[in-house]
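Engineer: sequence plus the predicted model coming up.
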Amino acid sequence: MPAGDPVFEGHFPDQPIVPGAWLLDHVVEAASDAGLDGPWRLASVKFLSPVGPGEAVILSLRPASAGGLAFTLHCGEREVARGSIAALED
C-alpha cells in the first residue's frame, strides 16, 4: 500500500499502519488463486506486528487441516501476521 494512500489519513494519522482488513483481502485473493473455493472463513488470525506505509509484504500459503490453507505474512524477516483460512461449510 503506497505511503500516500488516503486510508492512512484515518488509520492512524500520527502513526499510520496498513489496515488488517487490507492484508486479509490479499490472503483471500491468494487462497482463491490457489484453488480454494469460497466463500471462506478465517479460522484463526494473529496480527503480530504493524505494517507501515510502503513496506513490502510477502504472503506464504501452505496446506492446513480439513482442506484449508495456513498463511504467514512477512515484512523482510519480521513476521507480521499468521493464521488459517478454510472454505465455509454449508
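Structural biologist: That came through fine. The structure displayed is predicted, hence computed values, not measured ones. Numbers count the residues shown, from 1 in each chain.
Engineer: going forward, measure contacts and count neighbours with C-alpha atoms only.
Structural biologist: Will do.
Engineer: surely V18 touches G52?
Structural biologist: Yes - between V18 and G52 a contact is recorded at 5.9 Å, counting by CA atoms under 8 Å.
Engineer: which of those two has more neighbours?
Structural biologist: Using other CA atoms under 10 Å as the criterion, V18 and G52 rank with V18 on top: 21 against 18.
Engineer: try it against this one:
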Amino acid sequence: MRFSVPHDHPCLDGHFPGRPLVPGVVLLERVLEAVEAAHGPRGALGVPQVKFVQPLLPDEEAEVLLVEERVEGQAPRWRFQVLRGTTLLASGVLEEGAGG
C-alpha cells in the first residue's frame, strides 16, 4: 500500500516547528490500514516490536510491505516494513489479540 501525508495534515502541527516530520504513530496507522485492506477489520492489535530508522517528510510517498505469519494455534502476526523507495523508514511486528 502506497501513501503520503500531506503537508497540511493536523499531525504535523508542532511536530516539529520549522522541520515537520510525520510522527511514527501515523506510520503505524498506515500499517494497520494495510493489514485491514488485505485481511479485513481486526480486533485489538499489539506492536511488540517496532523500529523507526529514518523520518518521513510531508508529501513524500512511502509504501507498506506486509508478510503474514501464521502458526497453528497462535494469533496472526504481520511483519512490516515502511519504505521510501528503497530506504527503510520503519519495521516491526503487529500481532492480533494483544493489548486488549
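Structural biologist: Everything's here; your move. Note that the structure is predicted; figures quoted are calculated from it, not measured.
Engineer: just give me the match in structure 1 for R77 of structure 2.
Structural biologist: Mapped onto structure 1 by TM-score structural alignment, R77 of structure 2 lines up with G68.
Engineer: how about V47 of structure 2?
Structural biologist: Residue-level alignment of V47 of structure 2 against structure 1, with TM-score structural alignment as criterion, gives L42.
Engineer: which SS class is its match?
Structural biologist: Three-state call for L42 of structure 1 (DSSP: H, G, I helix; E, B strand; the rest coil): strand.
Engineer: then the one 10 residues further on?
Structural biologist: The three-state label given to G52 of structure 1 by three-state DSSP is coil.
Engineer: residues contacting it?
Structural biologist: Going by CA atoms under 8 Å, 6 or more residues apart in numbering, G52 of structure 1 touches P16, I17, V18.
Engineer: how about I17 of structure 1?
Structural biologist: F8, H11, P50, V51, G52, P53.
Engineer: what subset of these is buried?
Structural biologist: With burial judged by 16 or more other CA atoms under 10 Å, the buried subset of these is F8, V51, G52, P53.
Engineer: isn't the first one up against P16?
Structural biologist: Yes - with contact defined as CA under 8 Å, F8 of structure 1 reaches P16; the gap is 5.4 Å.
Engineer: what is in contact with these two at once?
Structural biologist: Listed contacts common to F8 of structure 1 and P16 are P53; contacts here mean CA under 8 Å, 6+ apart.
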